[in-house]
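S.K.: I'll drop the sequence and a predicted model, then ask my questions.
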Amino acid sequence: MALRFILAASALILHVIAAPPQAQAPLFPYAKAVGSRGPSLESARANAPHIFNALHSSMRQWGSSLNHNGMSLFPARIPNNTHLYHGTHIPNAVKGMEWLAFEIEHAEMFARAFPGRRPGRRPGKPGDPERPERPERPGEPGEGPPTPPFELTWGETVDGIQSMDDDDDEPDFSRGYLHIYRTIRPLTNLVYIDGMSAGKTMMGTLDTQDYLLRNITDGDDSPAFNDFRRGQDLCDLGAKWGIEGFVRMEMGFEIIFCEFSDGLILESAYERPSGKNQSFERMPQLEVLRGASMRYPGITAQRLRLDYSGMVSAYWYDLNMTNPDPERADLPRLPASDVEGLGNMKADFMALFEESSSRSDVGNDWQGVTDMIITRYSDRLQLMAGNDTSRDTILSDIAVLLNLYIDYGNFDVPTAIEKCSAHYLIAAVPESTADHMIHEALLTVMNEICSTLFYVRHLILVGEDETDRSALEESKLALKSLIAYLDWTTSKECGKCGYDEICFVAIWPWGSMEDHKHPSCMKDEVLSRRQGYWDMWGLRPRPPPGNETGSAADGLW
């Protein structure tokens, strides 16, 4: 009763608060920059929820799987004495460019025999007439299964295979090996490409690599089978910029590391079981995905740190990110033909990367700021917006969230909203261009949250009659509009699953449209049938008619 009396009394001096703006569209077609095509605070404000979510989901498997078309780049660092893993078909230490995994299960997927090798002969060299430049697509006639979309196994030995003479001894590709590497110095010149950036699709997962970094303007008709070339191009760019590797994500996080002999030591290379004799020798799909799902909240142990003060995002620029596929308007796409706009973004990242490299430590922990905001507001917003939530429950949660900013002896709503909006941003001191853009975006998001909550508070307190449902319904509409505007990925979490299950969201190359929209707890026998979401051939992803009884990923291994 005391709480209700205080809230009711405060309503007597409550200023009239305008209704909050409507929820944003899934994507902004463009954000007008003032005076130039460089980054602008206006663009940061217009795209504020997307920038907020890019920060919150960075280096996290969960949010990066849901928002899989990443539009941002971050300088990254890995400390000394960090273990990384590599699956291959040879026991020797890798030289040159190759892939590293952060998780053991991810690397185990590649610790197997060389794929597609016919008995009694070595894999063909590039350009060999018997080695097709483009493998057959799944389901089309061809010799044997298609090459996996992972270029890892080919990339590991391409230099050695190309240098072999015809009279060389036949290499033994019949076994797999799991390598454990350890960093022998801090790897301070890495770039993290956000989203499902190692997902070989035609849906936009590769836009920042192909259109922004590689300057491709006419698309790539077979991205699933060109990842080794992509890695070479990225490392060629890295040689010019002083970048030693690129961090990406698929069924776990990986690094395209440009020179294994510089910064890594091979600790062990253990032969893997053949898997032919015992079923337990094979790696179940559930365990591969469990390894990835353990990194839904992040890779832990500070094995990699991002320099958010060196971030660059397409959401800061005057770029048309509208998806040409009207049925996937929720997915942003970079405009490959906008050479000027992408060129500006690329040049800005080069400058910020150099600035980041000169710092002894990373800058502001903006992801930590988003964590503070989401943990305070996310669950309470969902509760208050619930169809069955009562007026008293909303008032109680509103009081919990807003009382910190209210001086009941001198109540001023604009001042309270200002304090509420800035509260969690105080710890971060904007210094770089990235800091100022991020600060503006987060301040915009917080202002939307705080303004909406004070508006809802006003609606309910003015509607004193508990039998009058109009104020309650309008309040819930405002809260649902806010939730849609924020689009936080936490609302799709499964909760605790059984020990023989994982919370499954579509992770390349597995998953259906239903798994993307409504992740759920699943067992191993169900996971093997989930497919249809990822478009690797420029076809709009549609699940097959009827029950999903086959896995498109099965043909990719």
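M.R.: In hand now; what should we look at?

S.K.: alpha carbons only for contacts and neighbour counts from here, please
M.R.: Noted.

S.K.: could you say which helix or strand holds residue 400?
M.R.: Using DSSP states H and E, residue 400 sits within helix 391-402.

S.K.: typo on my end, it should be residue 526
M.R.: Here residue 526, judged by DSSP H and E, is contained in helix 524-527.

S.K.: which parts of the stretch 101-250 of the chain are helices?
M.R.: 104-108, 152-162, 207, 227-241 (DSSP state H, counting those that start in this stretch).

S.K.: deepest-packed of these, please.
M.R.: Among the helices of the stretch 101-250 of the chain, helix 207 has the highest mean neighbour count (mean count of other Cα atoms under 10 Å), at a mean of 25.

S.K.: let's bring in a second model and compare:
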Amino acid sequence: MLSRSLQSLLGLSLSLSLVEAAQIPFIAPHETSTSAVPFAGLENQSDNWDINVSPNENATGHLIFETVSSFMQHWPNTRYRNGHNIVPGIVPVGTVLYHGRGDSNTPTGPEWLATDPEHSYIFCRGQASTGCWQLTVTALRPLNVLYLDGSGAAKMPDGPMDSQDVLAFGEIIPEKYIAERERIKNMCQWAKDFPVDGFVRMEMDFEIMLCDFSDGVQVEPINLRSRGNSGGPDSEFYPPGPHPYDDTSFAQLDINSSALPNTGFEVIHSGSWHRYYPGDTRIQLDLTRLISFYDTELVPSLVAERLGKDRLKHRLLGISQEDLQNAVKRIEEATTATEPGSGIDWKTLIQLVIKRFENRLEMVQYILNSTSPGNSNIQIQLVAMLRPYMLSTTKPTQDLASTEWVSPMFKLCATTYTKYITANPSLHSRLTASEELILGGVHETTREICRVVTGMWVDGVMAGLDPDLYKPSTTEGLVETEIESLLASWKERISSLMKWLDWSVWLKCRPACGFEELCELPMWPFRRGTDEFEDPQPKCIRRMAPFDSSWV
């Protein structure tokens, strides 16, 4: 029979600490422009440091945290192709970009640029006898761009184009997912009223929709060897004539051709160079001007649209006209904003949180999923995560059913990365509204990690796994049923936490790919099966001949 203390704690933990894997949301912070007092949000709520209080089911702070941590990285934005953020940034002076075409002319209107030549080369069209053309386009001044996360160049009707529709059409129009020429024309028309030179989005690799090739860039045409093996037109990928993004010719796209699979694979290969943090650093984002459609204060109408849906199904369809107009106004303000912000390096701060917990949480899950998990090994991992926060005064009280004794430790763990901001009125007052949003996301994420891990550690302590703190009254130690209950509780909580966090670093090919292979996710326009985009999962594909023709 379970000891009374362990039985009480495990029952409480199982009933109250499980979290939903869907969005969990975010209590918006106060406006810094009207207050200089220290942060008065989540941290100061009276029940905030009770390890048995889980996040609100509509919270989005952890989603803001995860999407910001994934900016300009190919891997996470391939899995979650429906972007929810728009961020101003610059393309630095001297950055070389590429534009493939059928002639040597400089575009006189908006066109697409690739960040890597492998991506541009599939648009380099011509005959074997005359070759094809690739323009190298170099930035002569910083180019002002807006980055749209997700896979914004995936021509699919189920959400990747939503954030572009906001600017291009003023509403979400799924049936226009293929209307690329109209989209770039409308977006660049909108950009004329603001200091915006183009838009950054992701396809097999990153690309820029550049509005004007006569302003701020130097263009040099290069005549390259064509992919064609005969005197006939090189039509394996795109036919000669109009640009393939023209609505009338785009349907002729045949990037799945097995005739030249190495060309298709090299586009995937170049995109993989920017797979993980720091991603493609040639576009430098300004997080102090971030606009997120996960901001429940800016776009409350999407809260009900997301409720109960898996994150893969999140999109902007269903946004109210009022919220859409407010979002556009915020985007327009962001393009001209001059506030310097706080100076906090948010990218590094977020990565510090991920690096601290990613491997250890994964290790705990691995041990719990093994055939013979050792409860002492798990407790060792929990202690390793929590050691910097274990105050000398942290120890159980005589009331064995209470967990209040661990609240100071829980609070220190959860606020370690944000306390210097929230406790400093001068620094906190300099945060922009976008930085407040990121701050809330960091705080919500660290709070839930620390809440779950601390709760698991407490159960281990009360089970006698840390005898210096607590020794159960029974001299025999844990019986088999108690061990099973403890392990089941731990396994459920760690799985729920990792599913809720949903960090892309845990999405891997298992087992790992061999040297002649590349771990890859399904991406538009490559297809491996009819339902692969419903829940994209990684798979090893060959990076040497013979290539997998079903992929490229």
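M.R.: The structure has been received and is ready for your questions. The structure presented is a predicted model; accordingly, all values stated were derived computationally and were not measured.

S.K.: quick check: TM-score for this pair?
M.R.: Here the TM-score for the pair of chains, by TM-score structural alignment, normalised by the length of structure 2, is 0.73; 452 aligned residues with a Cα RMSD of 3.6 Å.

S.K.: just to revisit the earlier point, adding distance to residue 9 of structure 1, write the helices of the stretch 101-250 of structure 1 out as JSON lines.
M.R.: JSON lines is the format used below for the helices of the stretch 101-250 of structure 1 (distance: least, Cα to Cα, whole Å):
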{"stretch": "helix 104-108", "distance to residue 9 of structure 1": "59"}
{"stretch": "helix 152-162", "distance to residue 9 of structure 1": "67"}
{"stretch": "helix 207", "distance to residue 9 of structure 1": "55"}
{"stretch": "helix 227-241", "distance to residue 9 of structure 1": "62"}
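
S.K.: tell me the buried residues in stretch 523-535 of structure 2?
M.R.: Using 16 or more other Cα atoms under 10 Å as the test for burial, stretch 523-535 of structure 2 gives 523, 524, 525, 526, 533.

S.K.: swap that for stretch 8-24 of structure 1, please
M.R.: By 16+ other Cα under 10 Å, the buried positions in stretch 8-24 of structure 1 come out as 8, 10, 11, 14, 17, 20, 24.

S.K.: so which of the residues you listed is the closest to residue 91 of structure 1?
M.R.: Set against residue 91 of structure 1, the nearest of the buried residues of stretch 8-24 of structure 1 by Cα to Cα is residue 24 (53.2 Å).

S.K.: structure 2: which residue goes with the closest one?
M.R.: Here residue 24 of structure 1 is matched to residue 20 in structure 2, going by TM-score structural alignment.

S.K.: so how many other residues sit close to the residue lying closest to residue 518 of structure 1 once chain neighbours are set aside?
M.R.: In space, and not counting its chain neighbours, residue 518 of structure 1 is closest to residue 492: 6.8 Å by Cα to Cα, 6 or more residues apart in numbering. As a burial measure, residue 492 of structure 1 scores 16 neighbours (other Cα atoms under 10 Å).

S.K.: one step back: for the helix holding residue 526 of structure 1, packing partners?
M.R.: Helix 524-527 of structure 1 is packed against helix 285-293, with contacts defined by 3 or more Cα pairs under 8 Å, 6 or more residues apart in numbering; DSSP states H and E.

S.K.: the helix it packs on vs structure 2, average offset?
M.R.: Following superposition, helix 285-293 of structure 1 is found to deviate from structure 2 by 1.2 Å on average (mean Cα distance after the TM-score superposition for structure 1).

S.K.: equivalent range in structure 2 for that helix?
M.R.: Aligning helix 285-293 of structure 1 against structure 2 (TM-score structural alignment) gives residues 264-272.

S.K.: next: stretch 86-103 of structure 1.
M.R.: So stretch 86-103 of structure 1 sits over residues 99-116 in structure 2, by TM-score structural alignment.

S.K.: what of stretch 48-59 of structure 1?
M.R.: On structure 2, the counterpart of stretch 48-59 of structure 1 by TM-score structural alignment is residues 61-72.

S.K.: for the residue mapped onto residue 187 of structure 2 from structure 1, what are its contacts?
M.R.: Mapped onto structure 1 by TM-score structural alignment, residue 187 of structure 2 lines up with residue 234. By Cα atoms under 8 Å, 6 or more residues apart in numbering, the residues touching residue 234 of structure 1 are 209, 213, 214, 246.

S.K.: state the pair within these that is farthest apart.
M.R.: Between all members of those, the farthest pair (by Cα to Cα) comes out as 214 and 246, at 13.1 Å.

S.K.: neighbour-wise, which of these two wins?
M.R.: In this view residue 214 of structure 1 and residue 246 are compared by other Cα under 10 Å, and residue 246 has more residues nearby, 23 against 15.

S.K.: alignment lookup: that one to structure 2.
M.R.: Match for residue 246 of structure 1 (TM-score structural alignment): residue 199.

S.K.: so the closest residue to residue 114 of structure 2 other than its chain neighbours, which of the three states?
M.R.: Nearest non-adjacent residue to residue 114 of structure 2, counting by Cα to Cα, 6+ apart: residue 207, 4.4 Å away. Residue 207 of structure 2 falls in the strand class when you classify it by DSSP: H, G, I helix; E, B strand; the rest coil.

S.K.: show me the contacts for residue 207 of structure 2.
M.R.: Counted by Cα under 8 Å, 6+ apart, residue 207 of structure 2 has contacts 112, 113, 114, 115, 200, 201.

S.K.: which one of those sits closest to residue 514 of structure 2?
M.R.: Distances from residue 514 of structure 2 to those, taken by Cα to Cα, are shortest for residue 115, at 27.7 Å.

S.K.: which residues of the stretch 251-400 of structure 2 fall in helices?
M.R.: 261-272, 301-306, 321-336, 346-369, 375-386.

S.K.: quick one: list the elements packing against the longest one.
M.R.: Going back to what we said before, that points to helix 346-369 of structure 2. Using 3+ Cα pairs under 8 Å, 6+ apart: helix 346-369 of structure 2 touches helix 61-69, helix 375-386, helix 433-462, helix 480-501.

S.K.: angle of that helix against helix 480-501?
M.R.: Put simply, helix 346-369 of structure 2 runs at 150 degrees to helix 480-501, going by axes from the mean of the first three to the mean of the last three Cα atoms, to 10 degrees.

S.K.: tell me which of the contacts of residue 207 of structure 2 you also see in structure 1.
M.R.: Mapping these onto structure 1 (both residues aligned by TM-score structural alignment, their matches' Cα atoms under 8 Å) leaves 112, 113, 114, 115, 200, 201 still in contact.

S.K.: which one of the residues you listed sits closest to residue 377 of structure 2?
M.R.: Residue 377 of structure 2 lies nearest to residue 201 out of those, by Cα to Cα, at 44.2 Å.

S.K.: ok, that closest one touching residue 152?
M.R.: Yes - counting by Cα atoms under 8 Å, residue 201 of structure 2 touches residue 152, with 5.2 Å between them.
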